[in-house]
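**Student:** model this:
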Amino acid sequence: MILNKHSDSANTDSRRHLFGTFAGVFTPSILTIVGIILFLRTGYVIGQVGLASTLLIMAAAFTLCLLTGLSLAVIATDIRVKEGGFYYVISRTLGPAFGGALGLTLFLSISISVAFYVMGLVEVLNHLVALPDWLSVRILACAITVVLFIFAWLGADWTTKLQFLIMGLVAGGLLSFFIGGGMAFSQQTLAANWQTDASAEQFWLAFALFFPAITGFTQGLNMSGDLRAPHRAIPKGTFAAIGLSAALYVLVALVLAGTASISELTDNYYIMADVAMWAVLVAAAVMAATLSSGMASMLGAPRVLQAMGGDKLIPFLVPFAKGEGQDNNPRRAVMASTAIALLCVIIGDLNLLAPVISMFFLAAYALLNYATFFALHSDNPFFRPRFKWSHKIVSLIGGIGCVVAMLAINLIACVIAIAVLFGLHQYLARSHQHRSFTDHQRGALFKRVRELLFELNSMEPHPGDWRPHMLVFSKTPERHKQLLTFSAVLEGQSGLITLTRIVNPQHADEPEQQQILKQYQQAIDDTDVRAFTLVMQASDFQSGLRHIMSAYGVGPITPNTALLNWTSSNDSKQEHSPEDYAANFLEMIKADINLVALASARDPLFAKEAPAKGRKIDIWWRGGPTARLMLMFAYLCTRARGWQNTKLRILTEAERYSKQQVQDIFATYLDNVRIESEVEALDKVDLDSIKRYSSQSELVFFPIEVKEDEIVDSFEVGLQSLVDNLSNLVLVKASKSMQLDPDPDNGDDQKEG
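**Tutor:** Below you'll find the model as predicted:
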């Protein structure tokens, strides 16, 4: 079966026309870099800031290229980069929210860039040939866009074949320029053009003008789904394109600086054609390179949209996932890209969008560098890139460099681009909860949690560090939601909850473990409570209980509280007998686990929406650790959503004190522990007084004592009578001392009354 499965996959790939390094990566990348800026703007940059500053600008730009290329090589040699290019890499590394935000903006940017390239081509044509009156610039641009659409509709195979012809034309134009420039080269002219009196502002304007030239070095990544071996083709083709294009730009700059004056370089965009031996070849090269850049963008943008549609991140993009033919050509996405490009051509004025689009490309490079740093830093054992000639610090420097370039080129456009990306990221993070692919986020979180656990374990524990870590035992499915919701109220957004069940696999009526976990997860989803789940198999409840309490947790994170249902003896859904409760509670106390038993029959009791009259929690105070634990839990309840305005009330027996003395004692104590509560001192606590005071309260915390074979209430009024007469009862027993106001300097020695 395994051999057959792999054979089918291989046959499927063999039916597609896949490209190698030269045709699939190097050619589209080099033709996009060696484009209109090389031929029409390099001379202008030299004229503005001089040759020395131009070489510095080129060095900075291509250094960012190289750093990003190294990051790209690391990512591309770890995973098989499928359809979607940048989107695929970012979504599988940083997650769908980052990937989706970047993918959508890149699709729009690449589609709009088609219009830029087409308008640039029309500008060259209009300069070389006088257009007839009936043929306006916009009509010609629309016609060229339709031609690009036809090639993209036919598929990448047709377009790639055409790129070989374009590469020949570009090579011919450059050869003509170098021959003519070599004949006219002058060292005196070169020295005169070495430096100008350009200001820092002019330098950054020149940098902003030049930088878009190198944004095409990742065109091969956009074609990742059409490559035969992406993990080999992408690094090799990208590095080759960066190296050759950097050499060409430097050579062109040197020749231009040695053959033309500053005024000629500044005023004449077509200076390369004037310097060349055969000007027509340079003109043909400019048009061919610009057309090639437009075609590469027309091929790349639809594949990003197709990949996003396939991942179903945004519902209205799903139809664009459909491809046509054995090459899975994204024709629906091609139509979308063409529509955007045509709209931009018709509008005509693209200067407003140009800076923002450049920012999106730079943001993509920054995120690619960060994604590589993120993956390397996570120490994920499954991240095993074949490319070893890089380091996570290199990727981090590349990412920072891209952000610096964004800020330097256009601050306003940078802020707009970041705001758009942030908004899309937040939308996707909130709307897309489930995903069908993995990324490195979980691995990075695991590493961080691991480091924090070791750090936490190295610290000396202190009473002030106490947080409720609850094991919530729930057997009856009908009570899962109530117990889970109550546990969320009880921990007050400060602790941990684990929904727990012990099953005996020898009993035929016990449900399967997966069935229980499914029920638990459904309860978690329905209540929107953050909790873990645990199902333990044991021959009996007590042995399973001992195992959980001794083994559950990691390092210093161990459970300290058990929460379960307490049911009346006449309840048909009773989960434990009184003797079982006593035995189980004793096991928990031996393990230093606090006990909380919910005896409430009010299903809507723990709704997040507070009643109009407000809520009240009663604490029946008998003193000692249990009383303080109940007060802590009552206070934590007031931090839960919907319970913030709940009033606390302490009820106690005056005993040998007067009621005023009791009030004074508690006023001082509550002030020390900084918890607000009313205090009621009763002459005697009996069942009638308990019912009279607490029957209408939302929660009633009541202390209990655990004996060998029974559980009794601390006021000795009859536990079963309390359970039968109150529908809002919470029974509590502390396993050890609880301090509500520990001294940070001497917490262990401090005593509370």
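**Student:** can we go C-alpha only for contacts and neighbour counts from here?
**Tutor:** Will do.
**Student:** quick one, what contacts Pro319?
**Tutor:** 309, 332 (Cα atoms under 8 Å, 6 or more residues apart in numbering).
**Student:** if you set the cut-off to 10 Å instead, what comes out?
**Tutor:** Listed by Cα atoms under 10 Å, 6 or more residues apart in numbering, the contact set of Pro319 reads 305-306, 309-310, 312, 332-333.
**Student:** can you name the two of these that are farthest apart?
**Tutor:** Largest separation among the contacts of Pro319 by Cα to Cα: Lys312 and Arg332, giving 15.6 Å.
**Student:** now Thr498, what's its secondary structure?
**Tutor:** strand (DSSP: H, G, I helix; E, B strand; the rest coil).
**Student:** can you tell me how far it sits from Asp592?
**Tutor:** Note on Thr498: its distance to Asp592, by Cα to Cα, to the nearest Å, is 17 Å.
**Student:** So which of those two has more stuff around it?
**Tutor:** Between Thr498 and Asp592, Thr498 has the larger neighbour count (other Cα atoms under 10 Å), namely 21 against 16.
**Student:** So for that one, what's the nearest residue that isn't a sequence neighbour?
**Tutor:** The shortest distance from Thr498 to any non-neighbouring residue, by Cα to Cα, 6 or more residues apart in numbering, is to Phe532 (4.5 Å).
**Student:** could you list every residue that touches the one you found?
**Tutor:** 471-472, 496-500, 520-521, 524.
**Student:** what do you get if the cut-off is 8 Å, keeping everything else the same?
**Tutor:** 497-499.
**Student:** can you check Arg674 too?
**Tutor:** Counting by Cα under 8 Å, 6+ apart, Arg674 has no contacts.
**Student:** about what we covered before: now the contacts of Phe532 in a markdown table, with distance to Leu648?
**Tutor:** Compiled in a markdown table, the contacts of Phe532 are given as follows (distance: Cα to Cα, whole Å):
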| residue | distance to Leu648 |
| --- | --- |
| Ile497 | 24 |
| Thr498 | 27 |
| Leu499 | 28 |
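**Student:** closest to Gln660 among these?
**Tutor:** Ile497 (40.4 Å).
**Student:** ok now do that closest one, which residues does it touch?
**Tutor:** 469-472, 487-488, 530-532.
**Student:** Check whether the closest residue to Ser577 other than its chain neighbours sits in a helix, strand or coil.
**Tutor:** Using Cα to Cα, 6+ apart and skipping the chain neighbours, the partner closest in space to Ser577 is Ser569 (7.6 Å). Secondary structure assignment for Ser569 (three-state DSSP): coil.
**Student:** Please generate a structure for the following sequence too, so the two can be compared:
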Amino acid sequence: MTENRRNGTSSGGHSFGTFGGVFTPTTLTILGVIMFLRFGQVVGQAGTLNALLIVLGAKSITLLTSFSVAAIATNTQVKGGGAYFLISRTLGVEYGGVIAIFLYIAQATSVALYVIGFTEAFVGTFPVTLSFRLIATVVNVAVFLCVYIGAGWTIKVQYGILAVLVLSVLSFLAGALPQSSIETFRANLHSAYLPGQSFFTMFALFFPAVTGIMAGVNMSGDLRDPGKSIPDGTFAAVLFTGAIYLSMALFLGASRPQEALIHQGLIVREIAWSPLLITAGVFAATLSSALGSMMGAPRVLQAFAADDVFSRLRPFAKGSGPAREPRRATIVTFLIAQTAIVLGDLDAVAPIITMFFMVTYGTLNLACFLEGITRNPSFRPRFRWHHWALSLLGALLCLAVMFLINVLWAAVAILIMVAVYGLIGRAEVLAAWGDLSSGLAFQRARWALLRLEKERYHPKNWRPSILALSGGAWSRNHLAEYACWLSAGRGVVSLAQILFGDVEEFVVRRNEAERLLRRHIQEEGRAAFPAVVVEEDLGKGIKTLLQCHGIGGVRPNTILMGWSEDPRRVGLFGRTLRLCRAMGRSVVVVRYDRRVERNDEEAPKGSLNIWWREPHNGALMLLLAHLMKQNRIWRNHPLRILCPVPPRADRENLTAEMTDRLALARIDAEIVVLPTDDPLSALRAEVVREPFAALFVGFEPPEEGHEEAFIDRYRPVTELPGDVILVSSSGDVALEA
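**Tutor:** Below you'll find the predicted structure:
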């Protein structure tokens, strides 16, 4: 394996180091147009104290995000796409796609921000008669051509720009130091906001100045060692530029009155030791930031297109030359930037970019938080200075600042995010990489299981956890179907198959049987789990399933099986019923009437009947019948309770008692009282009068040696037309709960 391949770079591509590939573009993007053209206004309106808080607050968000970026970048083989790659390989393709779109638009629009800033400085320095937008367009074309030639050329240009920028900052500090005074500093400590402005509008205006931490991350596909360069270069740039902004805020507040800071756009040039160096610095900063964004944005689009999330973006995945330069994506980026130049201005564009970057940073922090809190064993970043609490704090700060800046734009950004997430989710993209979703689901399941283990059982929390002895399911599909109907999406269904033989010899066959059963479940669209065991005979297999299947609070509480009159299995059938009840499981036995015509869209015609003889099994029958009616195909079937009573019984009192029971259970049903000395004959007559689709009948398991008598007792019921569901309750259901 070559070094390039090991670090995720393509053969023949660029191999930039920490300084050239991360520190330089990050620093140049951070020390951009806002520093020279708008930072004086921020200090003037907010006051020196609040300006320092704005810088520290903005830097805190980017620093916390840098911790998350460093952790994720040192935990995976980083390839092209920057933040999109990191998030898509952590939170999944849906979140990654959302961030790809937000980050790409933010950076493409940032090009316009920096070009507008350059043009503003150019017009303020040189007396020209050309229109502002024409000059901005020419600059945008020049930036586009530099990047279109290739990233290698652009990086070399940026070394020279960095030198000019450092000299311009030193020039400002050298000029501000002798002009500073304690009196001016004290006078500028507190805010002097213009009408309609506030701390948070100033924060929104300033925040794009610190968003450059993605400039290095977006070059991930062109780095020699992304796992080392991204954290080292990003932290160095954040700390270096943070020191510059804090020192500039102090010297601005100490060298000029607030009125001048607010209304003079290029106040930095007036203060500096050499105005020429400031002019050169403004040009260098704005051009370098524009170059950095013009380089980074197309690489995000190229990586997103390469994952084939949206087929229409597929052409942008193509790269040019041995370095796979994203030239098609660069053209689109140029057009977006040009549109923003024509439509916008510096103060209008900055808050929108802030919102897009806030979403990106918040999601990056969320990704790292979820990786840490779920304690995913695969999350083993080489960067040790991180903790899930820092990532959570970063995510919450991003969300809070979004709404504090502008509630409407924050809500719009989140709605767009949800819409894009849903669009990608509906596309059902099959990602070829692992993400956090399965790990997060596992950890949630673990927490829930441990909580259930500590909770005392209460009938109010009863849910059907059904183990269906359905065999391969395709041969007894009706049992799998009934198991899902009776759970109605409220519980857990397991479809069990027993293979006969020695487990050591049948390992391969067992695995294959489980794979086929799982595929059948998916093809049928059932919410169920496969359970396959190997035992010497059916009886031992059932014992194994009853003892071992399930975990904690989601062990099966109900066993579902088919009705059997096979003389060879009558004894086993009876023993299984007794074993289930002895182990505290309720039992549901389905006699499936194959004479009834059916289709996948509708249930058999007729009502859902409950043969109510006593309340012990009746409570579970009523609840299961209610759950069946929650399924779409059973929703319009009437629920009827058939109550056989002696002819001289108090029918009104019995009806009132049953009505009260139904009211207590919050279940609607028709009560049919059948006065009779022969309940079975009354049942047959009622079935002739009102055919049923399914009939629930209570039973008790037969005593040992009385299995054939048990079959004979229930044969007249199981021969009725329609499905018969025999129910034996373990007593853990209470209708009033």
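**Student:** Take the contacts of Ile497 of structure 1 and keep only those in helices.
**Tutor:** 487-488 (DSSP state H).
**Student:** ChimeraX command for the buried members of the contacts of Ile497 of structure 1?
**Tutor:** Command for ChimeraX that selects the buried part of the contacts of Ile497 of structure 1, burial taken from 16 or more other Cα atoms under 10 Å:
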select :469,470,471,472,487,488,531
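**Student:** So which of the contacts of Ile497 of structure 1 are in strands?
**Tutor:** 469-472, 532 (DSSP state E).
**Student:** coming back round to it: ok, the contacts of Pro319 of structure 1 vs Ala10 of structure 1, which is closest?
**Tutor:** Gly310 (21.4 Å).
**Student:** Surely that closest one and Phe316 touch.
**Tutor:** No. Contact criterion Cα atoms under 8 Å: Gly310 of structure 1 and Phe316 do not qualify, at 11.3 Å.
**Student:** looking at structure 2, which residue lies furthest from center?
**Tutor:** Arg648 (64.1 Å; Cα atoms, centre = their mean).
**Student:** quick one: that residue and Leu194 of structure 2, what's the gap?
**Tutor:** 91 Å.
**Student:** Tell me if I'm right that Phe199 of structure 2 and Thr48 touch.
**Tutor:** No. Between Phe199 of structure 2 and Thr48 there is no contact under Cα under 8 Å: 11.9 Å.
**Student:** Looking at these two now, which is surrounded by more residues?
**Tutor:** Thr48 (27 against 20).
**Student:** Next, count neighbours for Ala350 of structure 2.
**Tutor:** Neighbours around Ala350 of structure 2, by other Cα under 10 Å: 22.
**Student:** in which helix or strand would I find it?
**Tutor:** helix 346-373 (DSSP states H and E).
**Student:** so how far is that helix from its chain's centroid?
**Tutor:** 15 Å (Cα atoms, centre = their mean, to the nearest Å).
**Student:** what element comes up after that helix heading to the C-terminus?
**Tutor:** Past helix 346-373 of structure 2, the next helix or strand by DSSP H and E is helix 388-405.
**Student:** Read off where that next one ends up in structure 1.
**Tutor:** The alignment of helix 388-405 of structure 2 onto structure 1 (TM-score structural alignment) covers residues 392-409.
**Student:** Show me the contact partners of the matching stretch.
**Tutor:** Contacts for stretch 392-409 of structure 1 (Cα under 8 Å, 6+ apart): 64, 67-68, 70-71, 204-205, 207-208, 359, 362-363, 365-370, 372-374, 376-377, 414.
**Student:** Which residue in structure 2 aligns with Ala284 of structure 1?
**Tutor:** Checking TM-score structural alignment: Ala284 of structure 1 goes with Ala280.
**Student:** pretty sure its match is touching Leu167, no?
**Tutor:** No. Using Cα under 8 Å as the test, Ala280 of structure 2 is too far from Leu167 to be in contact (9.3 Å).
**Student:** and the helix ranked longest in structure 1, how far from structure 2 on average?
**Tutor:** Criterion DSSP H: the longest helix present in structure 1 is helix 42-76. In the superposition with structure 2, the average deviation recorded for helix 42-76 of structure 1 is 2.3 Å (mean Cα distance after the TM-score superposition for structure 1).
**Student:** Structure 2: matching residues for that helix?
**Tutor:** Under TM-score structural alignment, the match for helix 42-76 of structure 1 is residues 39-73.
**Student:** Check which residues of that stretch are buried.
**Tutor:** 39-73.
**Student:** again, but for stretch 178-193 of structure 2
**Tutor:** Within stretch 178-193 of structure 2, judged by 16+ other Cα under 10 Å, the buried ones are 180, 184-185, 187-193.
**Student:** is it true that Leu38 of structure 1 touches Tyr249?
**Tutor:** Yes. Using Cα under 8 Å, Leu38 of structure 1 is in contact with Tyr249, at 6.8 Å.
**Student:** about what we covered before: for the residue nearest to Thr498 of structure 1, what is the corresponding residue in structure 2?
**Tutor:** So Phe532 of structure 1 corresponds to Phe529, using TM-score structural alignment.
**Student:** gap between that match and Arg456 of structure 2?
**Tutor:** Phe529 of structure 2 is 26 Å from Arg456 of structure 2, by Cα to Cα.
**Student:** what does Phe357 of structure 2 give?
**Tutor:** 47 Å.
**Student:** quick one: which of the two has more around it?
**Tutor:** Remark: of Phe357 of structure 2 and Arg456, Phe357 carries more neighbours, 26 against 8, as counted by other Cα under 10 Å.
**Student:** which residues touch the more buried one?
**Tutor:** Per Cα under 8 Å, 6+ apart, neighbours of Phe357 of structure 2: 102-103, 106, 211.
**Student:** What count of nearby residues applies to Leu94 of structure 1?
**Tutor:** With other Cα under 10 Å as criterion, Leu94 of structure 1 counts 23.
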